[in-house]
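Asks: sequence unavailable; structure follows:
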């Protein structure tokens, strides 16, 4: 399957402003790209690329005053089979975890394990460890939280989500991540493209979204507490401890986002 993905973001800046963009497909999918997903800016400005501490590709620039647009596009080859489910995957004892996974056991900006630890063990401690426990967490978060773009708030933490019972996809992810970490399961925050390929009409168009990856059975597995179902065309851009590590754009000054378009659809359906 060939999937067209890309985005276009237009800002108005009152003065020259430093920007960091993390909009390119993650290196783990490079071999699936039919062409590089170069980041194009209008007007053109110098870009300084680097890999952050998690290996995500980031690009620094200074946006000029006025209208400024970021755009990227590529075609990704995908199996079309959706997320893999390995229901027999087991938890790994902490002492046997790979060292690079231990960071994803710790509390972070949006995932306060100290506030949620007792709650997590009360809710899920009786469930057999492994895939079934993580799925129970996703079921709980999916059923408890009311989704709505009008509920978006940049400062909402996992504990806030638990109490307020509303949010957007990143809030679902933060609460589920915090619960998993409280139960000693390494879990990392992911963002990228999620399509609606294969879903019955009518459905919303594909978009940028947040989900999580959980370390079970010796590797990372995808779980999506917002949709709580397998999705075709889930294409990773970046991962980190939580949303604070992987903003799509980070702007160091006043600005207004005036246009934001995300494309993720089968290439065969594109004229």
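Replies: In hand now; what should we look at? Owing to the predicted nature of the structure, the values given are computational and were not obtained by experimental measurement.
Asks: switch to C-alpha atoms for all contacts and neighbour counts from now on
Replies: OK.
Asks: quick one: the helices in the stretch 1-150 of the chain, in order.
Replies: Here the stretch 1-150 of the chain has its helices, by DSSP state H, counting those that start in this stretch, at 113-124, 131-144.
Asks: now those helices as TSV including distance to residue 233 and mean neighbour count?
Replies: Below are those laid out as TSV (distance: least, CA to CA, whole Å; neighbours: other CA atoms under 10 Å):
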stretch	distance to residue 233	mean neighbour count
helix 113-124	30	16
helix 131-144	20	19
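Asks: and the comparison structure, right after this:
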């Protein structure tokens, strides 16, 4: 077991009555448990904690009058990743896919898989099916895209990234998801905290459905998957944004961190995408 201490500080300048939906809390899963957790708001405002969507994403919902709103979230999370042999991980035929997985084959706002079918087949159609093919997609994206903070915006899609060949973590994940879906591999976006990520920030990973379960990948190779603390899951980043704002508010300060406190050391250089399963 590995213990990760996570947290974030967010400050907003709110100029008109505004509603917020914050998605910053660590998820509770079979491989990820929370031993301590606190949320503090300044001013001291009432909020509603609830689950969102089919993946039971934990969100905080509140409405505030004009003010400087500060959110502080802290948690200690125990991770219990699994070890697996990637050589035996195969793709699942369409007719054998569970019904709850099928929506993750469809194009979505940021992952236009229907527009990338020809490219995906030309580039990866002859790759070994299964874990190896998804790894090949990650390898290609990592080698052909430049990671550059601020290079894209909230409107940037997978097709935009493929043309521009530059992006940030969410763009890497969106392109990988779109290419997987174009090859009939269900794929979904996962947001979270990441140990050893520089600079520290919320991080975008993705999962591919292979065999009979989801496997976690990071196309940026900037953080080890075994040090990833899951927040939310969705079709793309639109379903897993750390903050949804209805009103007028400007983010004036943000700090995010994930630090290991347990005995089992996580390497500060990402491992190859093999050997450790998704923390689901």
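Replies: All right, it came through fine. Computed from a predicted model, the values in this text were never measured in an experiment.
Asks: ok, now how distant is residue 131 of the first structure from residue 171 of the first structure?
Replies: 21 Å (CA to CA, to the nearest Å).
Asks: residue 208 of the second structure: neighbour count?
Replies: A count of neighbours around residue 208 of the second structure, defined by other CA atoms under 10 Å, yields 25.
Asks: residue 46 of the first structure now?
Replies: Residue 46 of the first structure: 11 neighbours (other CA under 10 Å).
Asks: hey, where'd the strands end up in the stretch 151-271 of the first structure?
Replies: Per DSSP state E, counting those that start in this stretch, the stretch 151-271 of the first structure carries strands over the ranges 166-167, 187-194, 207-216, 219-223, 235-240, 249-251, 256-266.
Asks: run through who's touching stretch 193-200 of the second structure.
Replies: For stretch 193-200 of the second structure, the surrounding residues in contact (CA atoms under 8 Å, 6 or more residues apart in numbering) are 4, 6, 201-203, 222-225, 227-231, 255-260, 268-269.
Asks: gap between stretch 211-226 of the second structure and the chain center?
Replies: 10 Å (CA atoms, centre = their mean, to the nearest Å).
Asks: any buried residues in it, and which?
Replies: 211, 214-226 (16 or more other CA atoms under 10 Å).
Asks: same check on stretch 53-63 of the second structure?
Replies: Across stretch 53-63 of the second structure, burial judged by 16+ other CA under 10 Å covers 57, 58, 59, 60, 61, 63.
Asks: of those, just say which sits nearest to residue 110 of the second structure.
Replies: Set against residue 110 of the second structure, the nearest of the buried residues of stretch 53-63 of the second structure by CA to CA is residue 57 (19.9 Å).
Asks: surely that closest one touches residue 234?
Replies: No. With contact defined as CA atoms under 8 Å, residue 57 of the second structure and residue 234 do not form a contacting pair (9.4 Å).
Asks: what residue of the first structure matches up with residue 215 of the second structure?
Replies: Aligned against the first structure by TM-score structural alignment, residue 215 of the second structure finds its counterpart in residue 221.
Asks: residues in contact with its match?
Replies: Applying CA under 8 Å, 6+ apart, the residues near residue 221 of the first structure are 84, 85, 213, 214, 215.
Asks: any idea how far residue 163 of the first structure lies from residue 13 of the first structure?
Replies: Applying CA to CA to residue 163 of the first structure and residue 13 of the first structure gives a distance of 36 Å.
Asks: quick one: which of the two has more around it?
Replies: residue 13 (19 against 10).
Asks: residue 106 of the second structure reaches residue 113, doesn't it?
Replies: Yes. Using CA under 8 Å, residue 106 of the second structure is in contact with residue 113, at 7.3 Å.
Asks: overlap in contacts, the two.
Replies: residue 181.
Asks: which one is the spatially most central residue of the first structure nearest to, not counting chain neighbours?
Replies: Central residue of the first structure (CA atoms, centre = their mean): residue 191, 1.8 Å from the mean position. Nearest non-adjacent residue to residue 191 of the first structure, counting by CA to CA, 6 or more residues apart in numbering: residue 210, 4.4 Å away.
Asks: that neighbour maps to what in the second structure?
Replies: Checking TM-score structural alignment: residue 210 of the first structure goes with residue 204.
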